[in-house]
Structure formats: structure tokens, C-alpha cells
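J.: Turn this into a structure:
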Amino acid sequence: MREFTSPPLASSAPAVGGLADVVFDHAQEDPLHIALGRKVDGQWTDVTSAEFCAEVLALAKGLLAQGVRFGDRVALMSRTRYEWTLFDFALWTIGAQVVPIYPTSSAEQVFWMLHDAQVSSCVVEHEDHAMTIGSVIDRLPALERLWQLDAGAVGELTAAGAHIEDETVHRHRRAVTPDSVATVIYTSGTTGRPKGCVITHANFMFQCDTIVRRWEPVFHTKPGDEPSTLLFLPLAHVFGRMVQVAAVRGKVRFGHQPDLSAAALLPDLAAFRPTFFLAVPYIFEKIFHAARRKAELGGRAGPFDKAADCAVKYAEAQEQKAFGLGPGPSAALRMQHGLFDKLVYAKLREAMGGRVRHAMSGGSGMDRKLGLFFAGAGVHIYEGYGLTESTAAATANPPERTRFGTVGQPLPGTTVHIAEDGEVWLHGAHVFQGYLGDPKATDAVLHDGWLATGDIGALDEDGFLTITGRKKEILVTSGGKSVSPTQLEERVRDHPLVAQCIVVGNDRPYIAALVTLDSDAVEHWLSMRGKATPAPEDLVRDPDLEMEVRRAVVAANTLVSQAESIRTFRILAHQFTEEHGLLTPSLKLKRKAIEQAYSAEVEALYTS
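T.: Have a look, this model is predicted:
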């Protein structure tokens, strides 16, 4: 199939006004509704619609009092926290454009984005961020104001705007239209300088309202309960931003968690008890591997593996039934599944707060078997696909039936087209307006309203999309063989000891790989074998460890022909990190940077 269109939702209201209007509407219609959870002194406290609206209004007054005007670009550099959402909606209330910046960005990256967007004001989280901006401020003549969250920015601005009338703010708010620019989000930049994606209020409205209406059953543990989610995705990324806006528009209570470590995230999941959450595949992989390690430490690795196998078979049987290809789980499988639900799956769900029954995944591809496992364990994951340029999701698996291993069908009102060379093209009201100040780059990806994504994919007979790679990432060996590295890398990463894998081989005689290790998994693996923890440089030469990684490579090679297979690999002593410029903030590999940083290791793959 070359093209598939999902019909728009019936009676979709035309977009009017701006994103901040809903904050004021909810405060008037249902002032006591619990809109957000906010962590104060280690405890979660409720924030009503009326309270949130009052804070947004007071902050908007302060921003006006300090000179922020309609159309100004204001940068936000912070981790995911309550104040980010507060500033987003306050800035949108007065018609300003928000420029999110990853809190881990380097001084040069910060300079480029602030300079390119001609940012006039900036909000940072703490002193380190202020110092980062301070190091380049002499080259930013347009930057006039800097506020620091940890230094009382909200209180300072609220006090500064106390004399401004409500009507002054509402006058600005009423001037915002759906076509007004809401945000300029800079791409992660796997190659070259990041480009500023111009996204309007209408782009977000279409995206978020479509998801809220179409996937509404996903937000609940059971019909009729109050939906809630814990937002731990970075708000500098379009995925996290979409979750935030959709939660506010859909009256979904949500809280913020900036720390993705298990030590911080798991207690907050237990305390906040979300009914669903949205994450990248990496989070689900960590949850699965942590659960298995815990089982192995308790001497229950065998039962856990049997439970995992049962979950996969159970979900697969349900999937086949949903598509009319089978009768569903057999009586024996249902009985076995019920037993494991009490012994294994319930504990896994309890670790996620106890109420989670649904989740959504995006940002990168999820292994089919992992999705089946979670579905069989009682947490159904709906995988989707999108880009910053499509205001996050463009496709997602529908609530009533999931085809695991795919990224679903187009959102209602969206069309997916597969070009002759296999590139995925998108059309819909969520497609961005273009790259800020870069018409050449815009013309390269926008064609009469169609977005050329740069991703390679295929549509099945039911319109479910599978992403198989990136056009720019296709490797061509010196023998002329074209190889998509993605599926090989993902299969190698399936092994619990592997953290990252990058496949190389462009203009080389064969395909090879660099592999990094998951430190938690390796520590567990060593302890289970009674081995001491050696220095990283010695660890990578452990013959037993090398054999484990070799098994992962052999498993990956079963997916491809011999000419496309990984012939050799090298285990690296340290992971690729964002701090060293080898990952984007959304954890994608910067291939050229990695190959350059490890040029000696790559060369050794072809000379040893």
C-alpha cells in the first residue's frame, strides 16, 4: 500500500483563539477540578483549575510589566517541572512565542538557538544555566531579560505585575489566533546545526484534541475514573510538550518528574498513582530489565521467564483475535496467565503505581516482543510515530486494536504516503509551518503541504505504518550493498547487557558494530557469577561477556542476508553520552560524531 488516510473525527470544532484560552475556560466552568499535582516539600499537593488560572494570570501580568510583548520570543531552559507549564501558558496568554532549550545544552548550542530565534527574554532553572547564558551574553544583543526559577522568578514577576488590570491581559489573549506562532522548537540536530521548527497554536490544537478524543479510553484505568499521568518526558522535546498541552486541554490531572532514575521515578509513580503515562521505549526496557534482575536476585529467574513467555503468547493471541485471525487465548493459556498475573504481573504494575493499565510510546521504535510482554502483563502500550515537524504524533495504534511492532495508523484527519524511494510523507493540520528564517531548508521538506520526513517505511494492507530506517542513515558498503542499520541496532540492544549499538560500514567491505554496556545490568551479571567488578577497560575484554554480546549480534544477523550482517564488533568501555556530544537530547545517536570520536576503534574493525 502506498497511501492511507484516516478520516477526520466527526463534528470536530474549528480551532479558535489560542492555547491559553482553555485555562480560563476550565477555571470558569469547573473551578474546583484538580488540574495538576505539584510537589511541595516532598509531598504531592492538588492544584485546582481556578488556582492554576490565577497563577497563569498573575504571571502573565508580570511578564507584561517587565516588557514582554505580543510576538516576542522567550526561551525556557529547565528540566520538567511545574513552573515550565506555568510559564508556557502565561506566555501564550500574552501572545509570546516560547523557545524551549534542553537544560543539558552547551554554551554554543544555547548561543545558536538564542541568536537564531532573536530571543529577547530567557527563563532558566538555576545558577548553572544562568552562567551558561552569561558566558555567551556578549554575543546576544537582543537578549534583555533573564529570570531564574530557583531564585524566585515566579514570585518576582507576580509582584511586578500586581498593578496591571486583568483586562490588559485578556486583550492580549483575545488577539491570539490559531495561526499565531506558539513555539519555535529546535530539532535535536543529529547532523549540523539544529533548525527552529515553527509550530502554531492550531498545530497543537489539532494534535492534542485529536489524541484526547480518539484515545480517550487509554487515559483511564477503568471507565469513569479520573484520568491522571506523571509527566517525566523533557518539556524541551515536542513529545513532552504535546503531553502537557493535551493534559490541560483534556482535563487530565498531571504532575512533573524531572529525574528519570529509578530511585526518583518509582517512588513518585507509587505516590502519584497515574492511570496512564507516556514514555520512550528506553523507559519500558529499563522497567522490564529491572524486574527481571530483581527476580534473578531472588532466585526466581526461571518463573519470571516463563511468565514473560506467557504474557507474550497471551497478548499475541489477543492481537490475532482483534484482527480476526484467531479465537483468542486458549483456556489453558488463560489459566496460566491468571496464575502469573497474581505472582508476577501485579507486582510489575504495582511498581508503576498500581493503577496504570495503558501507556503510549514514541520517540523511537519499540521491539514487538517488548510491547507484547507489557500488554500481556496488563499494561497496554500504544506505539506511535512523529517528528518535531509534525508537532509530535502523526500515527499511533488505535485503542481498539494494536498491531505490535508497527507505529499504528495515521491520526484522524491525517494521510501517510510512501514515496517511490520508500520515504514517509505526511499530510495534516499538525504539520509545522517551516524552519525559522530558513526557506531553503523548509522547501526541502515541505511540498504543497506534504512533509517529507526523511524516514523510510512501509504501510500494510490495513494502513499500519512500520518505520525501517532513515534515508540519511542508509549505509552503502564498498560492494554496493545498501543496509539500513536501525533493525540491526535495535535487535542487538534487545540483549539486557547492551546499552547502545551503532552499526558502521559506509564505503567499507562489510558491516561492523560498536557496542556499549548497561552498567546496572553488567553489575548484576557479574554478581550472579561471583565475579568482582573490574575497571571498564578490563571488563570489555572478559571472554564470557564478549560471548554474551556475540549472542546478541548473532540474533540480529538472523534478520538480514549475509551481505547485510554484522561481521565483527567491538565492546567499548564507556557509553555514548549527550555530555560528550554523541547523543541528541532525545537520546538519538549522533552517528558522524560517534564515528569521528571512535575513529581508531572503527578503523581497527577493518584492519584487525
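
J.: Going by C-alpha atoms from here, please, whenever you check contacts or count neighbours.
T.: Noted.

J.: Would you confirm that residue 391 contacts residue 430?
T.: Yes: using Cα atoms under 8 Å, residue 391 is in contact with residue 430, at 5.7 Å.

J.: Now for those two: what residues contact both?
T.: Shared contacts of residue 391 and residue 430 (Cα atoms under 8 Å, 6 or more residues apart in numbering): 203, 204, 207.

J.: In helices, which of the residues you listed fall?
T.: Those of the shared contacts of residue 391 and residue 430 mapping onto helices are 203, 204, 207, per DSSP state H.

J.: To compare against the first, here's the next sequence to fold:
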Amino acid sequence: MSNTTLKNFKNLAQLFRDSVQTHQNEKSFLTKNSKGIFDGPTYGELYNDALSLASYLIENCGLKPQENVGLIADNRLEWILTDLAVLFSGAADVPRGSDATIKDMEYILSHADCRIVFIENSSVFKKLNSIQNKLKNIEYVILMDGTPDIYKEQKVLSFRKILEEGQTLSKDKVLARIDQIEPEDLLTLIYTSGTTGDPKGVMLTHTNVLSQIRNIPLELTKDEKILSILPVWHIFERIFEIISITFGCKTYYTNIRALKEDLQIVKPTFMASAPRLWESIFQGIQSKVQGMKGISKLLFIAALKTNRIRYNHVSVLKNLKLKLIPESFFLSVFKKIDSFLILSFVILPAKLLDGIVLKKVRQATGGHLKASVSGGGALPLHVDELFNAIGIPVLEGYGLTETSPILSMRTPEQLIVGTVGKIFPQTEIRILDIVTGKDIYPGPNPFGKKGELIVRGPQVMKGYYKNPEATEKIFQDGWFKTGDLGLMTANSYLKIVGRIKETIVLSNGENLEPVPIEAKLQESPLIESCMVVGQDKKFPGVLIVPSLENLKQYGNDLNSICKNPEVKTLIRTEISKMISDQNGFKSFERIGGFSLLDRSWEKGEELTAKLSLKRFVITEKYSKQIDRIYENGK
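T.: Predicted structure coming up:
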């Protein structure tokens, strides 16, 4: 479907209806059956089932246009069916994962005025049932999987049963509603994590999401196989669900436990991913190298080294190297001559070792992966460089839930490591000096200077639901304040360097960005996770979860490892070596102390669903360990 064709639709339901007619015989969303084989409906069958479900909601539940419908479930066929049924009804869904806390469920379903709610299983039902006296609006609970129970003296509805009943109903009302949906009508209401307060409901419209589909710089066809692993209720993963329907791709639902096996079964050509996935694979490669011996280890290390050199110098020759400030013509020519000479020596051994060693690494992803788009957090530079050098293109993108989400994205043809690509068409950005508020970009000397990133474009949300104060606070004269620190490179690519609220201000007034320090430390095979602390302190400290896998010779569990004096010495030496002048860190960025933690960080606890750090939660939870860092001094 061309961008010209996409311009003819005023809402997402019309786009889907048209796309399904084109791809009705293609398989759509597939899950593993009881035999472990991926299977699922064609697009034609998916469309008819969605119409049937929508008919039931309208006729039997009285679903009205622009009503909010709760959807608490993870990646599965019933999720996308519910999403489409609510969409075709002219309503908006309010999605959340099955790991939603009772507190979040209570707040979100009440705040969004949900009268109808779809839930995944009996586990979610138990949480919902425990707060039924606080959810006054809910009239219908629809269970996707499990045995229906009683909710407020009324039987919970079975998803399969209402789908069957809906197939006998007329589809006329649904079809009429599709054409009545206006571009600025609410499509979805996504609540942010709310780690420092109540979640805020991000209102995304049909216009917001259609702009993403029109402007995303990917050439996809119906032959693509897309592996779905990120939480589908996040807008980043959901955009790829929408892209699948738009272009008739096949989407395969998997999870982190089955990922290794499913990569081999599906052999995907594309997938959305989060930085934590690539960090995990990177750590796996490190562990594998450490466990190797003799010629195998030498070959693997040589393959990685020569291909990183090859990739680096090919990038220089193709003008795909990060440039923070403009270079003179003569310097540019000199660098290219230098790269050409180095490349002439390394190209043959790099290709030979690639065929012997790195081809096997690529096979671990199925061997057909054209690229993976990484979002939901910053991709550490060492991880970024490694996978692109190996031949697994990682296209880092940038955006927020409030921007539907993508504002910029790298492409296979314009892949500059260390950046998040070029700004999307129809999108404007400004970079403001944090102190003065004046424009750095655009400006007379706009390159290489960091500041607050603000944006304006068709993907920017309508506002926060029933929260005009928060909406007004986040907008500045029509520009959305991202809260991120960014800079524009000399080759006109955006680079994100941190979050304003993540910035640590030391007692001497120095501003410190924790992310680059954390990224460097996590290059170490001894460190599983870490978080830099030090707000209003004399020096930065760091909380560290040691790597059980790579330190098991010092203890059987993390508790014994953390108590081992040798481990503390090893970690202290590692920190000093990595956060040093030689690696580009300033004196005030040197780590003055650390604390070892005897349990791994988990999703829903210290980590968000996207596996990024919940800094506020970690700071509160490990306050005693942080205090100990500063009690001991340097």
C-alpha cells in the first residue's frame, strides 16, 4: 500500500477495511497451537471475527462511539481481535498488560470510565474481583481464557461464546460506524507507568497513528515475517501490529522464554525490540567467549575485532560516521584515505572470519532478519556497534507514548551508529538551552550542543485524559516538551544524550548524565545491572547487581558472591578501569563508591515493562545501600 493511497483514509478502520480486502487470503496473526505449530486466521477471517465481536458489543452491551473499553491482556490473537472490534465500533480501547498491579487497574479503569473490560485470564480476574466495590462503572467483564466466574453477582462473559453469538448478528451498524469515525476521534487511551504518581492517560487519535504509518521509512511487503515480543499494549509494539495489517505481513506472537526457539522456527525478517534484549544477547556473547578455549576463542575474538574495524571504516567511506561538529573538506578527505588504506588490509580477513564465525551468530536470529527496530530506551553504544558490525542491523528509533511514538528513526541505508536517525516528515523539532531557554537548534551554531528537545507534528497526542493541568504543563506555545536532552549532529541526525529528570546534580553544581556511565559499566561481564546515584552528593556512586553467571566461582548465589571480598576488589578495579580519562569520562564523573545488591532486578519491580530502570523506585527501595556508599566516603 503506497503513501499516496494512505492519504485517502480519514481513520484507521477504513485503512484496515481496505487492506483486508487486498490481503484477505494471507495469514495474519499466528500463535502456537497445542502441537507447538504456529497457526492463525487469514486476514479475511480476522476481519469477519472482528466485525462479529463488534456487533455483539454494540447490540448486547450497548457500546457507544467514543466510549472507553478496558483491555487487560498480553500478546495474543484475542488481543488484536478485541482491538479491532473496539476500533470498528468507533470506540477507544484502554490497554494494559496482565501484569498490571491492582492499584493501577483500580485507577485506570475508574479514571477512564470503563463500562466494558476484556481480561486475559483467571489471574487478572482475581485482581479485578478484589476491587469490584471500587469500580462502580463496570457492567461487562469478558474473559479471554479460562472458566467464567461471577463478578458483581453477574456472570463473566466468555470471549469465545460472545464471538460465536456475534457471528449471527447483522454487521450493518458496525460498517456504518467505520465511516463515521472522524480523524480527531480518540483511537486509544494509554496510561503511562506512573512511577512517581498516578498514571496519566495519553490520548492518541486516528490522525496521530495514521501519520506514523504514512511516514515510517520502511519498505515492507506481505512476505514479511514479524516476530512480536514487546508488550502489545505499548504503542511502539502496537504500531508494528498496525503496520502488519496495513501491508499484509504475518505476525508471530512469542515471549522471552520461547524467543530462542521461535527465532529458529519463524526465521523472522523483521521485529521490534527493546535495548534490554540486545544487552542480554551481548552479555550472552561475552559469556560464550569467556567459556571458549584455544583456537575457537581466538577465532571468535578475531572475527569480532576485524569486523568492527571493517564496519567502522566502511561507515567513514559511506559518510555514515557520527559527526558532532562540521569537518573541513581536507580533514574529511584525509579520514577517507586513512580508512581506505586500513580497510584494504582488514577486508579479506574480516570477510573470511565473518563466513566462519559470525554467520553462526546471525543464524541465532533465524538467518533472515533484515533489521530490528529498537525503541523504548537508549541503545548502549557498544551494543549498537557490535550488532551492526556483526551484520544484524539495529535501527534505533526515538519517541514517546505521547508522540505515537516515533519522532525519528534510522534506516538500513542511513544507519549512523550513536544516533536515532532523521526526524520524520511533517515533524518539527527545536533544541533549547537548558539555562536560558533560547534556541540552539535551529540557530547560528546548532551542531553538537545539547539542550532540551521540544517537538511539534501530527503524531503529538491530543493531551492527557481529564488532566488539563498536566496537559498544559507539558506543552509550550503548541510545542510538546519531551523532557529529553538531545543534540543535532553535523550530518543532521538526532542524538539523544539523556533525560532532564535523570540528570544528577552533584553538590558542587556539576551536572552528570548517568546513562553513558551505566552503559559503559554494563560492558563488563562482571556486571548484570547497575544504576548511578549521587543527587546532591559530593561524588557519584553506583548500585550494582553482579553477574551470577560470570562470578559463580566466587559463590553459589548472589548473596554469597556479594559478601566475597575478592568480588568487591574485582568490581572496584573494573569500575576504575572503565570510568576513566582514557574512556572519555570527566573527573567529576568518576565513581566514588558502590554497593553490591544480592538480587536481580525484575520487570514490574525495579524495571518497567520495557525493561528500563525505575529510578525513583530503585532509589527508594535501596536507600540504605545508597546511604552506605556515602557513609564510607571515598
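
J.: about what we covered before: in CSV: the shared contacts of residue 391 and residue 430 of structure 1, plus distance to residue 569 of structure 1.
T.: As requested, those are exported to CSV (distance: Cα to Cα, whole Å):
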residue, distance to residue 569 of structure 1
203, 44
204, 43
207, 42
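
J.: can you put these in CSV and add neighbour count and distance to residue 90 of structure 1?
T.: Converted to CSV, these look like this (neighbours: other Cα atoms under 10 Å; distance: Cα to Cα, whole Å):
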residue, neighbour count, distance to residue 90 of structure 1
203, 26, 19
204, 27, 16
207, 25, 21
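
J.: Buried residues of stretch 570-585 of structure 2, list them for me.
T.: Using 16 or more other Cα atoms under 10 Å as the test for burial, stretch 570-585 of structure 2 gives 571, 574, 575, 578, 579.

J.: Please name the residues that touch the corresponding residue of structure 2 for residue 344 of structure 1.
T.: Superposed on structure 2 with TM-score structural alignment, residue 344 of structure 1 falls opposite residue 357. Contact partners of residue 357 of structure 2, counting by Cα under 8 Å, 6+ apart, are 299, 300, 303.

J.: which of those does structure 1 keep?
T.: Retained in structure 1: 300, 303, out of the contacts of residue 357 of structure 2 (criterion both residues aligned by TM-score structural alignment, their matches' Cα atoms under 8 Å).

J.: Among the contacts of residue 357 of structure 2, which lie within strands?
T.: Here DSSP state E is the test, and those give no hits in strands at all.

J.: Return the member of the contacts of residue 357 of structure 2 nearest to residue 122 of structure 2.
T.: residue 300 (47.8 Å; Cα to Cα).

J.: Tell me which residues touch that closest one, please.
T.: Applying Cα under 8 Å, 6+ apart to residue 300 of structure 2 gives the contacts 289, 357, 358.

J.: From those residues, which land in helices?
T.: Of the positions in the contacts of residue 300 of structure 2, residue 289 sit in helices, assigned by DSSP H.

J.: which of the contacts of residue 300 of structure 2 still touch in structure 1?
T.: Cross-checking those against structure 1 gives 289, 357 as conserved contacts, using both residues aligned by TM-score structural alignment, their matches' Cα under 8 Å.

J.: Same list, the contacts of residue 300 of structure 2, but as JSON lines with distance to residue 427 of structure 2 please.
T.: Formatted as JSON lines, the contacts of residue 300 of structure 2 follow (distance: Cα to Cα, whole Å):
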{"residue": "289", "distance to residue 427 of structure 2": "44"}
{"residue": "357", "distance to residue 427 of structure 2": "42"}
{"residue": "358", "distance to residue 427 of structure 2": "38"}
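
J.: Kindly indicate which of the contacts of residue 300 of structure 2 lies nearest residue 343 of structure 2.
T.: Distances from residue 343 of structure 2 to these, taken by Cα to Cα, are shortest for residue 358, at 18.4 Å.

J.: check contacts around the closest residue to that closest one other than its chain neighbours.
T.: In this structure, residue 358 of structure 2 finds its nearest non-sequential neighbour in residue 390, 6.3 Å apart by Cα to Cα, 6 or more residues apart in numbering. If you count contacts by Cα under 8 Å, 6+ apart, residue 390 of structure 2 has them with 304, 307, 308, 354, 358, 361, 362.

J.: so what corresponds to the first one in structure 1?
T.: When structure 1 is aligned by TM-score structural alignment, residue 304 of structure 2 is paired with residue 308.

J.: what stretch of structure 2 does stretch 359-378 of structure 1 fall on?
T.: The counterpart of stretch 359-378 of structure 1 in structure 2, using TM-score structural alignment, spans residues 372-391.
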